[in-house]
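Undergrad: Any chance you could fold what I've pasted below:
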Amino acid sequence: MRRTAMVKRKAFFIAFVLPCAAVYYCLKYTLHAVEKTFDIVGSARQNHRVKTRKRPKSKPLAVVPSSKGTTPTTTTTTTTTTTKTSFLHLPPEIRLIIYRLALGGPAIIQVRPTYSIRGPRPETWGPTQGIRSEHDPPSKTLRLTIGLGGSPLRQLVSPPRSGCVVYGCVSQLICGEMYYSMMTRFRHHETVFFTDLLRVSRAVYVEALDLLYAEHTISLFGVEMARYFCRNASPEGMARVHYAHVALLFPASAWNSSLQKRSVKETMKLLRDSLPHLRQLDVEVAVTWGQPKHAGQFWSWLTGDDVLGQFRGLEKFVLKASAYMPFARRPYGNWAAWTPEYELLTSWDDGEYQALKERVTSSNEVAALS
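TA: Coordinates of the predicted model:
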């Protein structure tokens, strides 16, 4: 009797359990392969977009001095009628309120290849503060993103699923550590961008530029996003940028390759030339993984006139440089497991850092660098 029961259980296992298990694992690994394929294709498309996309040619804004010669006004607002009224006939104060309601107040804008994300500035920041302070620690969100395998082209990442547990993507900005929101609204299957307001007319475009560029902190993840922003943002808008945050990523063993050094040097020069009215600059350097090879040479090159020393005339400058430590074992589980430890660069020199700050916040020899 017992032998018959065992035979029946074996037959049931072979007839039903094994086929179900085979189907389950087949679907599991097939879906994983499909997901990985989509990730590769998406990364390739993002890379192509960042390298090739460039703003189309357009006529520069036509501006004429006002009667007092102090405030520029657009020529498009000079035409008036006595029988019709429009949005531009409202008092400037009311138009400013409308622009603020549509575009929001001062925020941090993190540039991405497809659509950017935004989040509020930390409440601890002062009214005139657009970047982090000296005492603020390096970005934990940046460490988590890098630990999860993220990059400038793939900024929204999440820990791998753990059994039936699926984690959401990282939802904090790399600058300010605040929760972000998408700069779009979805209504009736249509995507509406907040910046579509600037398409109303060139007069509205000029008036809203200050709110869109001058009051926000522009956060650039890597040299890829810095070049992408400078190639595609409005030239008139970039001339109004006052606050910027730049995250520079360096491989510990290959930072001194000619290609890497030339890329960073040219990107810093591009930012300097594209943001002529920049007031505050926050630079975060992340070295992966471990201390950089020839740390002393790395520090001298980083703080030299070829890289960060190119800037002049800033009101405030902050530099944070960290070496991310490799994981002792492969992470598994929640967010904390994927956040690598970090330590200060072994070649960090406070005296040289203060000397760098004095150079970049000095207004002398500005013309010589242009």
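
Undergrad: from here on, contacts and neighbour counts on C-alpha atoms
TA: Fine.

Undergrad: And for the chain, the residue most distant from the center?
TA: The outermost residue of the chain relative to its centre, with distances by Cα atoms, centre = their mean, is Met1 at 70.5 Å.

Undergrad: one more, for comparison:
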Amino acid sequence: MRRTPMTKRKACFIACILPCAAVYYCIKYTFRAVEETLDAVDSARQRHRIKTRKRPKSKPLAVIPSVSKRTSASAPIKTSFLHLPPEIRLMIYRLVFGGPAIMQVRSTYSMRGPRPETWVSGQGIRDDADEPSKALRLIIGLGGSPLRQLVAPPSVGCVIYGYVSRLICGEKHCFAITRYHDDEAVHYTDLMRTSRAVYGEALDLLYAEHTISLFGVEMARYFCRNASPEGMKRIRFAHVALIIPSSSWDSPSQKKSIKDTMKLLRHSLPHLLQLDIEVAVTWGQPKDTGLFWSWLTDDGVLGQFRGLEKFVLKASAYLPFTMRPRGNCEAWTPQYELLESWDDGEYQALKTRVTSLDEAMASS
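TA: Below you'll find the predicted structure:
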């Protein structure tokens, strides 16, 4: 039987489309496999860096020497940056580092962003009335982690979304503390390499005036091992996000990791004034919610802090997705609910213990 013209056209169309479709899907899945491989390699490299990197030994800061007097009237006067009045040097440091901001620590380079405009003067952390971090929910919903804080929604067809670059504490878009010039990365903190005198003067601006945001126990330990010992003594404001699996929170390794991290922060930040703890339980309510709440507020975990000026705790259970999201970032932001075992009375008692000066003097 002879084929009709319509059948021939369909056969030609299929013969042309099938190879193109095969090439398209081959390229698509090849690129996806390469991207997943690169992500795995980068995660392994970051994990190795976080576990092994440690600041080198250095001498403690010395007192800035006073300017020597001239021994002769004819001797030339040597001037340097340190001869400028302290007020002018402070203005220069502020131009370099910027005003009070939120610094989110990463293993490669930290991210910096503005504090919320609603914060009053002297406020370095959120209030109890503020909602839990939406940016943190988005990053976790997209499969992010302390090792992989910059994430992007999966592409939909030819639509490719950019990376999520929001601070988990300030909810603002952030930028890296670096600029590029002539293909070389220039970090603003390189100014502190000028001399130990400049280093000492700039520490207050870099540590005391900023809110240090730590994403997970990994970043908290990494920061305490690599940050300046003198700088950590100047930190006054800190935000810590704890990501706790709902099904394995009571495993000995998980509980020990969080307990040891809180103890490390307490010893490393002796002059901390304001502490913001955000607990994100993934996914769903933790098993044995009552035991979870008792363990969380116990003196061995959050209750071990003393003498703070302000303390805020937010504990949320992230709800699992009912179906795979599609679309922009908003679709990947999971819903949340308050911890079932949350008790306002016990929370206020915890705040009282943590902010009590009498108990701080007794424990010391």
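
Undergrad: After superposition, what's the TM-score here?
TA: TM-score of the superposed chains, computed with TM-score structural alignment, normalised by the length of structure 2, equals 0.95; 358 aligned residues with a Cα RMSD of 1.5 Å.

Undergrad: what about the residue farthest from the centre of structure 1, distance to Lys8 of structure 1?
TA: Separation of Met1 of structure 1 from Lys8 of structure 1 (Cα to Cα, to the nearest Å): 11 Å.

Undergrad: Find residues that contact each of the two.
TA: Common neighbours of Met1 of structure 1 and Lys8 are not found (criterion: Cα atoms under 8 Å, 6 or more residues apart in numbering).

Undergrad: quick check: longest helix of structure 2.
TA: Ranked by residue count under DSSP state H, the longest helix found in structure 2 is helix 5-52.

Undergrad: Report all helices and strands that that one contacts.
TA: Judged by 3 or more Cα pairs under 8 Å, 6 or more residues apart in numbering; DSSP states H and E, helix 5-52 of structure 2 is in contact with helix 216-226.

Undergrad: against structure 1, where does the helix it packs on fall?
TA: Aligned by TM-score structural alignment, helix 216-226 of structure 2 corresponds to residues 222-232 of structure 1.

Undergrad: which residues sit in contact with Lys287 of structure 2?
TA: Neighbouring residues of Lys287 of structure 2 by Cα under 8 Å, 6+ apart: 246-247.

Undergrad: which SS class is the equivalent of it over in structure 1?
TA: Under the alignment by TM-score structural alignment, Lys287 of structure 2 pairs with Lys293 in structure 1. Assigned with DSSP: H, G, I helix; E, B strand; the rest coil, Lys293 of structure 1 falls in the coil class.

Undergrad: repeat for Ala367 of structure 1
TA: Secondary structure assignment for Ala367 of structure 1 (three-state DSSP): helix.

Undergrad: distance of it from Leu281 of structure 1?
TA: From Ala367 of structure 1 across to Leu281 of structure 1, the span is 19 Å (Cα to Cα).

Undergrad: These two: who's more crowded?
TA: Set Ala367 of structure 1 next to Leu281 and count neighbours by other Cα atoms under 10 Å: Leu281 wins out with 24 against 8.

Undergrad: The more buried one corresponds to which position in structure 2?
TA: In structure 2, Leu281 of structure 1 lands on Leu275 (TM-score structural alignment).

Undergrad: got a list of what that match touches?
TA: Residues near Leu275 of structure 2 by Cα under 8 Å, 6+ apart: 125, 237-240, 308, 310-312.

Undergrad: switch the cut-off to 10 Å
TA: If you count contacts by Cα atoms under 10 Å, 6 or more residues apart in numbering, Leu275 of structure 2 has them with 124-126, 211-212, 236-240, 305, 308-313, 354.

Undergrad: mind listing the strands in structure 1 by residue range?
TA: Applying DSSP state E to structure 1 gives strands spanning 63-65, 72-74, 107-110, 117-120, 181-182, 184-187, 190-193, 217-221, 243-251, 280-288, 316-324, 342-344.

Undergrad: Dump the ones you listed into CSV; add distance to Gly333 of structure 1 as well.
TA: Output for these, formatted as CSV (distance: least, Cα to Cα, whole Å):
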stretch, distance to Gly333 of structure 1
strand 63-65, 57
strand 72-74, 56
strand 107-110, 27
strand 117-120, 26
strand 181-182, 25
strand 184-187, 32
strand 190-193, 35
strand 217-221, 26
strand 243-251, 25
strand 280-288, 22
strand 316-324, 20
strand 342-344, 20
